[in-house]
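Asker: Please work out how this folds:
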Amino acid sequence: MSTRYPPLGPSYWMRTAPGDEPYPALASDMDVDVAIVGAGIAGLSTAHELMRAGRTVAVLDAGRLAGGVTGYTTAKLTALHGMVYAHLRRTRGPDGARLYARSQTEAIEHAAALVEELGIDCDWEPRSAYSYVTDPDQADQVRAEAEAAREAGLPAVFTQDTGLPFPVAGAVRVDGQAQFHPRNYLLALAADLAAQGALIHENTRVTGLTEGEPHTLETDTGNVVRARDVVVATHYPVFDRSLLFSRLSPRREFAVAGRIPAALDPDGMYITSEENTRSVRTAPLDTPGKRLLIITGEHITPGTGDPEERFRRLTDWMTATFPGVEPMYGWATHDTDATDTVPLVGPMPSGSPGLWVATGFRGWGMSGGIMAGRLLATLIDGGSSPWAELYDPRRLTPVLREAPRFLQTQAKVAGHFVGDRLAAARSGAAVEDIEPGDGAVVRVGGESVAVHRDDAGELHAVSARCTHLGCLVCFNAAERAWECPCHGSRFSPDGSVLQGPATRPLPRRALRRREDT
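Answerer: All right, here's what the predicted structure looks like:
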């Protein structure tokens, strides 16, 4: 029996969240204590903490609440972030590893307390987290990780006993972690925010920032928001006067989900870096005797590789590993990695006082976003935190610690910035060769133009230069989007922004006949 591949589309979380009414777009100028750009888990967590501290808060999002990265996550709440603690012990010292574990653990405990206090119906389930390998040659590395995690304060143990339907050479297990429905959680948080008087505006893209006292945010609605403090919580910073993008690398990752008998539930949250990453968890379903199996992995740099082939590979792994599973949903998500592993949360480097940022969560944005909200609210309120220095974006990381990944990231960007232009100039791609549903960068009148042919055969042409820093975009046919391989901006076929750091659309272009180019 051949595998049925569900189309890539909205995530399970986006499909199953209640049919909420959208919050209005910004329609007038306003003044608040704190303006937060981005309504994912970091932004809304920050807003919730600040409202409780008595601040006036405005939250602005270009789309829907929790409709970006947060709405497409795997939604694990755990302090076991792959194989990170041995690395942290080596690069940040034992105290740094302990602060990391404590900050992430307290974030999970804080979320559990909010679920209880607000009565949030978000499929909250306690689960054990596992980081595993199947290669016996890596078992000693896992033992070392278990020891480092335990030294950092987590209840970590080394085990070869898991609920997975295949043997493992070793795993780190940490009990007392959790999984949940992230959008239901954040919709409840937003409702509580609104009840407290917070100003929430969806479908309002922030397009400009003028630093001052107060800072001023310009939006695509033509209105401005003035605030003493501004938090940029857009996953990848849309304002980056300090060039943080040079310390960040974006990646696109895929997910597939399907029904399995509850008796086959592996009963845990699992991840391995093997096979280009495999992440496994389940979620409850209304169907009696069934669970939803969610598999994530096969990450690529946006604008590179073959997304459809990666998604099929992930789906094939799911159906081969869990016989009888029925694929139902497929989606893709966006992650941003800090080159020195630790997220960047705190004052914006080289910015005016009152500018704050949260980014670089490496795919662990659930606990990381909640941690960021608590940390930023504390700092904005003038308080201190024992882990503020660990996450501080202004940190001066020793050269030898960050240099290899930093240089690798910048080499990739430089390769795209220069190499893609040369390739486009030499390309013989022609508009007439573009198949329905596909797209290509072609030369028109000496300019690189991104051309998409829709299923009806109609052509849509926009500038191929990303409006962030000018790299050439590439077409992702699986998701019908133009993607920038340099910093991960994504655009729809008509040029409108799907994902930052770009804030401006790709300008429309007119097509000429081939003999005129």
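
Asker: Every contact and neighbour count from this point should use C-alpha atoms.
Answerer: Noted.

Asker: where do the helices sit along the stretch 251-400 of the chain?
Answerer: In the stretch 251-400 of the chain, the helices defined using DSSP state H, counting those that start in this stretch lie at 307-321, 365-380, 388-391, 399-414.

Asker: Sequence B follows; please return its structure for comparison with A:
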Amino acid sequence: MPVRAGRHLSPWVETMSPPDLGSTAFRDVPADVVVIGAGITGITAALLLQRAGLRVVVVEAEQVGRSVTTASTVKVTFGHKTLYSTIEQGLGLDAAAAYAQANVAGFGQLLDLARSLSTDCMLEHGHPHIIYAEREDEVEQIQKEADVAQRIGLPVSLGHEAPVPFPVAAAVTFENQAHFHPGRYLAALAETFVREGGTVIEGVRARDVDEDGGVCQVDTTAGCLSAAHVVVATQYPFLDRGGQFAQLSARRSYGIAGVLPDGVPAGMTINVGSPTHSTRSATLGGEKLLIVVGEGHEVGHVTDSAERWVRLEQWAQERFGVTEFRNHWSAQETSTPDHVPFVGFIAPGSHRIYTATGYDGWGMTNGTAAAILIRDLIVGEHNPWAATFDARRAETSLPGKGFTKHNLHVAKTWVKDRVGGAPTGSLQDLRAGDAAVLDVSGERTAAYRGDQGELHMVSAVCTHMGCDVAWNDGEKSWDCPCHGSRFNYDGAVLHGPATSPLLPRSPE
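Answerer: Got it, this is the predicted structure:
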């Protein structure tokens, strides 16, 4: 049986070079738009807005190319598992058609941008993307997806074959889709943006935005920036206004890359069953690799996350004969209750702050479509899918079952953390590599003992909304089960919506 092996980073990060952006130090430069977040939505929106004649500054908490964009399977496709039939059932055929229209536009825009870049981002167009069912009781899902996709005019076909080395019961095929290298694409987009006059600031985290007085003031860890408009492209919005944070659900998914044996078929596929296994192949470093992403779970709800990589490796070995593994990594994705992204003005009454989130794991086309929509809103152009994607519906629409279930869980978690009694155990019980939430001098404390026996202690209370964090053993992080914030073992923010670190704690 395989064991978790290979380097703990995605193959896309490993095989990209840092973009040449000149100085990325903080500076207060004149701007019409500040874009917060340098993933595919942020960088694409920045470039499109700049080409529309606006002065744009991008602020990134980490580095360009280290976002969720470079941690996925990376398929450029508008075939999104069974989302068309899911959206049609919940919102109607018009909404499913609007979702299709947006993603077809995002698909086309991404291809146009990729072909215009001076860097080889390994774009390959013309590959089919197949959604398949392995069991007979899953076939109806495939048939429904094919039916809705055909009714809204998408080029799909229904059959019983998929480019995998095992039989399938049914499959829906989206022809002429694509894949590429997301790290090289994102780096080249950022370089193009800077070369054409844009500004990128790295290593600076935005903490708040004030839009009173006709100009937005962006408070960051390095100072303040001013602009007429602000785009929050941080995957999970760190601003609590608008209600998006309360409706989004955050999930972790896991990826592996292993050497694909000669002659074994491995196309762009995804199954409709559970657990999810999303696949594609890529030639990197002279080797043809099988990429598999799946085994997802809600953030903060699983402690033994390292087991997820083992399961993926076992599946890759059993189904594709992979025995050599090169990489393992993870990513975070968000979804909305109705499975349509929140894109547009962040809240009713807000006319200068925009957000984009909730791509349900399909960020390449959704993220690019979101950038198009935000560009259109800022420059005042009509956009045909704006009403369907409108981010303000998070606050104005009646909550559905998904919203109620998610927030009931959040409320129960918050209450349990406060009335469930003090955590049991002591610091002395922690062995090297162990972590636990403990009561230390009357304070709920997240404690981790490193491999060399060193003790790391921080507050267990998430700085976003006050829920207790939970340990993630695979990534040595403290994850919040309420809204998906993540912190490293020393408390630094890894993933929002939290913007402040966990407070340090001292031993008794």
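
Asker: and the helices of the stretch 251-400 of the first structure, which is most packed in?
Answerer: Each of the helices of the stretch 251-400 of the first structure was scored by mean neighbour count; the highest is helix 365-380, a mean of 25, by mean count of other CA atoms under 10 Å.

Asker: quick one: the strands in the stretch 51-200 of the second structure?
Answerer: In the stretch 51-200 of the second structure, the strands defined using DSSP state E, counting those that start in this stretch lie at 56-60, 75-76, 124-133, 156-159, 170-179, 199-202.

Asker: ok, average deviation of the fourth one from the first structure?
Answerer: When you say that, I think you mean strand 156-159 of the second structure. After superposition onto the first structure, strand 156-159 of the second structure lies on average 0.9 Å away from the residues it aligns with, using mean CA distance after the TM-score superposition for the first structure.

Asker: so how far is residue 97 of the second structure from residue 149 of the second structure?
Answerer: For residue 149 of the second structure, the distance to residue 97 of the second structure (CA to CA, to the nearest Å) stands at 8 Å.

Asker: And the two? Which one has more around it.
Answerer: The neighbour comparison of residue 149 of the second structure against residue 97 (other CA atoms under 10 Å) goes to residue 149, with 26 against 22.

Asker: for the aligned partner of that one in the first structure, what are its contacts?
Answerer: Matched by TM-score structural alignment, residue 149 of the second structure corresponds to residue 149 in the first structure. Applying CA atoms under 8 Å, 6 or more residues apart in numbering, we find residue 149 of the first structure in contact with 80, 85, 86, 101, 155, 156.

Asker: Distance of the first one relative to residue 274 of the first structure?
Answerer: This points to residue 80 of the first structure. 17 Å.

Asker: Between those two, which has more neighbouring residues?
Answerer: Counted by other CA under 10 Å, residue 80 of the first structure and residue 274 do not tie: residue 80 has more neighbours, with 27 against 12.

Asker: any idea how far that one is from residue 186 of the first structure?
Answerer: 22 Å.

Asker: what about the counterpart of residue 405 of the second structure in the first structure, distance to residue 246 of the first structure?
Answerer: Under the alignment (TM-score structural alignment), residue 405 of the second structure pairs with residue 408 of the first structure. Distance, residue 408 of the first structure to residue 246 of the first structure, by CA to CA: 11 Å.

Asker: Next: residue 350 of the first structure.
Answerer: Taking CA to CA, one finds residue 350 of the first structure at 14 Å from residue 246 of the first structure.

Asker: of those two, who's got more company?
Answerer: residue 246 (15 against 12).

Asker: How about the more buried one, nearest residue that isn't a chain neighbour?
Answerer: residue 410 (6.8 Å; CA to CA, 6 or more residues apart in numbering).

Asker: my guess is the one you found contacts residue 245, does it?
Answerer: No - using CA atoms under 8 Å, residue 410 of the first structure is not in contact with residue 245; the gap is 9.7 Å.

Asker: could you check the distance from the equivalent of residue 297 of the second structure over in the first structure over to residue 340 of the first structure?
Answerer: Aligned counterpart of residue 297 of the second structure in the first structure: residue 300 (TM-score structural alignment). Taking CA to CA as the measure, residue 300 of the first structure falls 19 Å from residue 340 of the first structure.

Asker: what does residue 59 of the first structure give?
Answerer: Distance from residue 59 of the first structure to residue 340 of the first structure, by CA to CA: 29 Å.

Asker: Comparing those two, which residue is more hemmed in?
Answerer: Neighbour comparison, residue 59 of the first structure and residue 340: the larger count goes to residue 59, with 24 against 20 (by other CA under 10 Å).

Asker: ok, how many other residues are close to the nearest residue in space to residue 301 of the second structure that is not next to it in sequence?
Answerer: Spatial nearest neighbour of residue 301 of the second structure, chain neighbours left out: residue 481 (6.0 Å); criterion: CA to CA, 6+ apart. Look at residue 481 of the second structure: counted by other CA under 10 Å, it has 25 neighbours.

Asker: How about the one 10 residues further on?
Answerer: For residue 491 of the second structure, the neighbour count with other CA under 10 Å is 22.

Asker: if I line the two up, what does it land on in the first structure?
Answerer: Under TM-score structural alignment, residue 491 of the second structure pairs with residue 495 in the first structure.

Asker: thought its match was touching residue 503?
Answerer: No - the pair residue 495 of the first structure and residue 503 does not pass the contact test of CA under 8 Å, sitting 11.3 Å apart.

Asker: The stretch 351-500 of the second structure: strands as residue ranges?
Answerer: Counting by DSSP E, counting those that start in this stretch, the strands of the stretch 351-500 of the second structure are 353-357, 435-440, 443-449, 455-459, 470-472, 477-479, 486-488, 493-495.

Asker: Which part of the first structure matches the second one?
Answerer: To tie it back to what came earlier, the one meant is strand 435-440 of the second structure. Under TM-score structural alignment, the match for strand 435-440 of the second structure is residues 439-444.

Asker: Give me the mean deviation of that stretch from the second structure.
Answerer: The superposed stretch 439-444 of the first structure is, by mean CA distance after the TM-score superposition for the first structure, a mean 0.9 Å from where its aligned residues fall in the second structure.

Asker: I'd say residue 417 of the first structure and residue 486 touch.
Answerer: Yes - the pair residue 417 of the first structure / residue 486 is scored as a contact, 7.4 Å apart, by CA under 8 Å.

Asker: Overlap of the contact sets of those two?
Answerer: Both residue 417 of the first structure and residue 486 are contacted by residue 471, under the criterion CA under 8 Å, 6+ apart.

Asker: out of these two, which sits in the more crowded spot?
Answerer: Neighbours were tallied for residue 417 of the first structure and for residue 486 using other CA under 10 Å; the higher tally belongs to residue 486 (27 against 17).

Asker: what residue of the second structure matches up with the more buried one?
Answerer: Residue 486 of the first structure maps onto residue 482 in the second structure, by TM-score structural alignment.
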